[in-house]
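Student: only geometry, no sequence info:
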């Protein structure tokens, strides 16, 4: 499926919204679901990337769709005033069996950056250098731990190939083939940390705009 270009809104690593005890996937958001039968439905959305499902609330009625029934969905996350876009794309999570999986679109172009969020539990004495890798911080842990929202990063090429990145510098640069030497200079110049989604997004945008 072709990924349509939309305005990228990147977030710095920040505490989530008004209620720091709640992650975005636990809230209802005003949005839209595009189904594989061509129909479009609007209402309040709650998503679950682990179960690959989207719940849609229209008035008093709740509907649930899995990734095989959805082409895309989007919603406005009011806490950050940004519209987030997800596509259902074929991907082999395990056993080399390809099935529809939800990915969030971060940057589109000849190289597309995708992401999947997940919750990480860390002890309170985790070094701050590690904590800085996560976008949202839940301060509600009373048992010596905190929950963080982190991301797995994926690269999608124009031929439809999707590959997960480990977030390690060499692995990220490997995705760009012959351009990696030039991009390595850009990473050094801009002091990018390639285990951070926001910095990888900057790298992908630079590649799409500046390198032929």
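Tutor: Noted; the coordinates are in hand. A quick note: this is a predicted structure, and the numbers were derived from the prediction, not measured.
Student: from here on, just use CA atoms for contacts and neighbour counts.
Tutor: Fine.
Student: so how far is residue 102 from residue 184?
Tutor: As judged by C-alpha to C-alpha, to the nearest Å, residue 184 and residue 102 stand 30 Å apart.
Student: these two - which one has more neighbours?
Tutor: residue 102 (29 against 15; other C-alpha atoms under 10 Å).
Student: buried residues in the helix or strand hosting that one, which are they?
Tutor: Using DSSP states H and E, residue 102 sits in strand 98-107. For strand 98-107, a neighbour-count test (16 or more other C-alpha atoms under 10 Å) marks 100, 101, 102, 103, 104, 105, 106, 107 as buried.
Student: mind putting those residues in CSV, distance to residue 137 included?
Tutor: Output for these, formatted as CSV (distance: C-alpha to C-alpha, whole Å):
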residue, distance to residue 137
100, 29
101, 25
102, 23
103, 22
104, 20
105, 22
106, 20
107, 24
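Student: put this next to the previous one:
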């Protein structure tokens, strides 16, 4: 006969296993990717690249030697992401951290046009509560928590004037950046049930806006 404590121990074991599985995951910014970098000096470097949004920098590894470059020296770079098997492009762009003061920030370009969609990513921790499915006189709280790391994205809009504005996830703020075609954008969002929290939906919105802009320019 199994001890009543065995169920509790098994639940704790599964929780620990789940936590370990989540913690072992490596994110794109933690890995080396094949690519090339163009420096402000005009030099192009082919090497393995690791990007760092937190410090607005990138590391290059070439023949066993690692070099560090800040966004003050980087023009842009492209990598072949080993986690998604896709090519990704990054630029160092002047971003206003306060009035009349800009510093070069690292951004990924998701969609380019009259309006360009940019992003920055970070690894954040998220804690969720799970039910172990077992309770008894000895265990009045049959719950356990699992903390996992996940990618979180911040999005930005770059206009033709060179201004970069964050996407706040409020529709009225996004429409302000797209005010020239705000009526069409609102109808497009409603018709296609697009959400500002989804990257693919943001890409579709920016692409649609750019199509409207380019169609108007051809008239």
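Tutor: Received the coordinates, thanks. This structure is a prediction, so every number in the text was calculated from the model and none was measured.
Student: and the TM-score between them?
Tutor: Scored against TM-score structural alignment, normalised by the length of structure 1, the superposed chains reach a TM-score of 0.79; 179 aligned residues with a C-alpha RMSD of 1.9 Å.
Student: what's the mean distance for the strand holding residue 102 of structure 1 versus structure 2?
Tutor: Here the mean offset of strand 98-107 of structure 1 against structure 2 after fitting is 0.5 Å, by mean C-alpha distance after the TM-score superposition for structure 1.
Student: quick check: that strand aligns to which part of structure 2?
Tutor: Aligned by TM-score structural alignment, strand 98-107 of structure 1 falls on residues 102-111 of structure 2.
Student: which residues touch that stretch?
Tutor: 53, 56-57, 71-72, 88-97, 116-120, 203, 206-207 (C-alpha atoms under 8 Å, 6 or more residues apart in numbering).
Student: now do the strands in structure 1.
Tutor: 29-35, 40-48, 53-58, 61-66, 70-77, 82-92, 98-107, 111-123, 136-138, 145-157, 162-165 (DSSP state E).
Student: got the ones you listed as CSV, with distance to residue 191 of structure 1 columns?
Tutor: Shown next, in CSV, are the strands of structure 1 (distance: least, C-alpha to C-alpha, whole Å):
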stretch, distance to residue 191 of structure 1
strand 29-35, 35
strand 40-48, 34
strand 53-58, 37
strand 61-66, 40
strand 70-77, 29
strand 82-92, 26
strand 98-107, 20
strand 111-123, 19
strand 136-138, 22
strand 145-157, 19
strand 162-165, 19
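Student: how about these, which one is nearest residue 176 of structure 1?
Tutor: Residue 176 of structure 1 lies closest to strand 111-123 among those, at 8.3 Å (C-alpha to C-alpha).
Student: what's the counterpart of residue 117 of structure 1 in structure 2?
Tutor: Match for residue 117 of structure 1 (TM-score structural alignment): residue 121.
Student: same deal with residue 34 of structure 1?
Tutor: Using TM-score structural alignment, residue 34 of structure 1 sits opposite residue 38 in structure 2.
Student: what count of nearby residues applies to that match?
Tutor: With other C-alpha under 10 Å as criterion, residue 38 of structure 2 counts 17.
Student: mind giving me the packing neighbours of the helix ranked longest in structure 1?
Tutor: When structure 1 is parsed with DSSP state H, its longest helix is helix 197-210. Packing partners of helix 197-210 of structure 1 (3 or more C-alpha pairs under 8 Å, 6 or more residues apart in numbering; DSSP states H and E): strand 98-107, strand 111-123, helix 180-190.
Student: now render those as TSV, adding distance to residue 129 of structure 1.
Tutor: As requested, those are exported to TSV (distance: least, C-alpha to C-alpha, whole Å):
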stretch	distance to residue 129 of structure 1
strand 98-107	24
strand 111-123	13
helix 180-190	19
